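Visitor: Have a look; sequence and predicted model below, questions after that.
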Amino acid sequence: MLIPKLFWPLLVYEICSTTVEAIQAKINKLTRRWLGVPPGLTDVAMYCRKAKLRLPLKSILEEYKCGKARLLSMLEDYEDPVVKTVQPTIKTGRKWKVVEAVDEAKECLKVKDVIGQTQTDRKGLGSSTAKWWSKAEGKEKRDMVINEIRLNEDSRRVQKAVQQPQQGQWTN
């Protein structure tokens, strides 16, 4: 309920990522108090999708990054020639750049497309319903880029969990 009310101003106004991180830290503190968990519990335990215990919480910073990436992708793929020639800039501060994140996600998707379908579970070859970057169109490509940014954020959280000896035990 809080995220939709907070998300629209974050998307429309030029707010830097450090401000969103500060908002995220304040909400994390309140959420920890509400859940009754110790203050030393990291955001990895609260927001990571690969953890053993997955809470139904969304990271505001992750939603902010995905929203800005979605906005940039929509502006790049817009069919109006005026918007295509102007190419408005999306300011997100110095710490995280939306253009670099979207370009990195696109490159990662192209590499995955070249590598092809790989075996990731026990279902067998050909059981994956993976979409290919080269065959995707407009909205599908945008969704794939957003999903790749989410995966990058989740892998960042897993890296943080691996570095923590007590709270990262589930990674072993």
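Guide: Everything's here; your move.
Visitor: hey, let's count contacts and neighbours off CA atoms from now on
Guide: Will do.
Visitor: just checking, what packs against the host helix or strand of residue 143?
Guide: Assigned by DSSP states H and E, residue 143 belongs to helix 138-162. Helix 138-162 sits against helix 43-47, helix 60-76, helix 98-115, with contacts defined as 3 or more CA pairs under 8 Å, 6 or more residues apart in numbering; DSSP states H and E.
Visitor: closest one to residue 162 among those?
Guide: helix 43-47 (10.2 Å; CA to CA).
Visitor: Buried residues, the closest one. List them.
Guide: 43-47 (16 or more other CA atoms under 10 Å).
Visitor: With distance to residue 114 as extra columns, can I get those in JSON lines?
Guide: Conversion of these to JSON lines gives the following (distance: CA to CA, whole Å):
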{"residue": "43", "distance to residue 114": "34"}
{"residue": "44", "distance to residue 114": "31"}
{"residue": "45", "distance to residue 114": "34"}
{"residue": "46", "distance to residue 114": "34"}
{"residue": "47", "distance to residue 114": "31"}
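Visitor: still on that earlier bit, can I get the helices and strands packed on helix 138-162 in a markdown table including distance to residue 82?
Guide: Output for the helices and strands packed on helix 138-162, formatted as a markdown table (distance: least, CA to CA, whole Å):
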| stretch | distance to residue 82 |
| --- | --- |
| helix 43-47 | 40 |
| helix 60-76 | 11 |
| helix 98-115 | 20 |
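Visitor: Can you tell me which of those helices is nearest to residue 22?
Guide: So among the helices and strands packed on helix 138-162, helix 60-76 is nearest, using CA to CA, at 9.5 Å.
Visitor: one more structure, for comparison:
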Amino acid sequence: MNPENELQNGEDEHSRRPKYTILLPTYNEAENLPICIWLINKYLNELNYEVLIIDDNSPDGTQDIAKKLCNEFGNDKIILLTREGKLGLGSAYVFGLKQARGDFVILMDADLSHHPKHIPEMIALQNKNNVIGHADHESELRIRLFRTPDPNSTKSNSGPIRAESNGIKIIRFR
């Protein structure tokens, strides 16, 4: 168990608030990033969360903006992870997963193609039904239920599950 997630003050596993890690890969998102972080904070401010900004050495000043956001919202809430060169979205998610400290991980784009206002609804559905959510290009919430004996995995009896790298997704991580 991660020491930072250990139970404190006599809490039991059911009374502890889950932590959510939001993975936010960026490349040239200096304009969108402050809005995205502000919206995440607006809709998740009652939750225990952290945002990992994974930047691929953006030439537009994204890292400078991210550092200011870390200072403004707190280095425990907003964390900047930098990588050398444009290494791609998929590998950014893998890199971020290795640093995630949450019980759940939320994957989303920083370009505001999917509005952060959908995250609380997805969390509620995840908690209730063990679901995967997806916001399509019109930013409408789409829910696909995959009930399984193992709450940490998903599978479908009706065919393969497509792994898409866009949209908002939530997965149980711990």
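Guide: Structure received. This is a predicted model, so every value here is computed, not measured.
Visitor: Mind checking the TM-score on these two?
Guide: After superposition, the two chains reach a TM-score (TM-score structural alignment, normalised by the length of the first structure) of 0.29; 81 aligned residues with a CA RMSD of 4.7 Å.
Visitor: what's the closest of the helices and strands packed on helix 138-162 of the first structure to residue 159 of the first structure?
Guide: Using CA to CA, the nearest of these to residue 159 of the first structure is helix 43-47, at 9.4 Å.
Visitor: Packing partners of that closest one?
Guide: helix 138-162.
Visitor: tally of neighbours for residue 49 of the second structure?
Guide: 24 (other CA atoms under 10 Å).
Visitor: which residue packs closest to it, ignoring adjacent ones?
Guide: residue 20 (4.5 Å; CA to CA, 6 or more residues apart in numbering).
Visitor: my guess is that neighbour meets residue 50, correct?
Guide: Yes: using CA atoms under 8 Å, residue 20 of the second structure is in contact with residue 50, at 6.4 Å.
Visitor: from the buried residues of helix 43-47 of the first structure, which is closest to residue 74 of the first structure?
Guide: residue 47 (26.6 Å).
Visitor: where's the closest one relative to residue 66 of the first structure, distance?
Guide: To residue 66 of the first structure, residue 47 of the first structure is 15 Å away according to CA to CA, to the nearest Å.
Visitor: do the same with residue 139 of the first structure
Guide: Distance from residue 139 of the first structure to residue 66 of the first structure, by CA to CA: 14 Å.
Visitor: do residue 27 of the first structure as well
Guide: The value you get for residue 27 of the first structure to residue 66 of the first structure, if CA to CA is used, is 19 Å.
Visitor: In terms of packing, which of the two has more residues around it?
Guide: Taking other CA under 10 Å, residue 27 of the first structure and residue 66 do not tie; residue 66 has more neighbours (24 against 15).
Visitor: mind listing what the spatially closest residue to the more buried one that is not a sequence neighbour touches?
Guide: Leaving out its chain neighbours, the residue that sits closest to residue 66 of the first structure by CA to CA, 6+ apart is residue 146, at 5.7 Å. Residues near residue 146 of the first structure by CA atoms under 8 Å, 6 or more residues apart in numbering: 66, 69-70.
Visitor: any idea which of the residues you listed is closest to residue 155 of the first structure?
Guide: For these, the nearest to residue 155 of the first structure is residue 66 (15.0 Å; CA to CA).
Visitor: contacting residues around the closest one?
Guide: So residue 66 of the first structure contacts 146, 149-150 (CA under 8 Å, 6+ apart).
Visitor: Could I get the residues you listed in CSV, plus columns for distance to residue 61 of the first structure?
Guide: CSV is the format used below for the contacts of residue 66 of the first structure (distance: CA to CA, whole Å):
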residue, distance to residue 61 of the first structure
146, 14
149, 12
150, 11
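Visitor: For residue 35 of the first structure, state which of the residues you listed is nearest.
Guide: Nearest member of the contacts of residue 66 of the first structure to residue 35 of the first structure, counting by CA to CA, is residue 150, at 24.5 Å.
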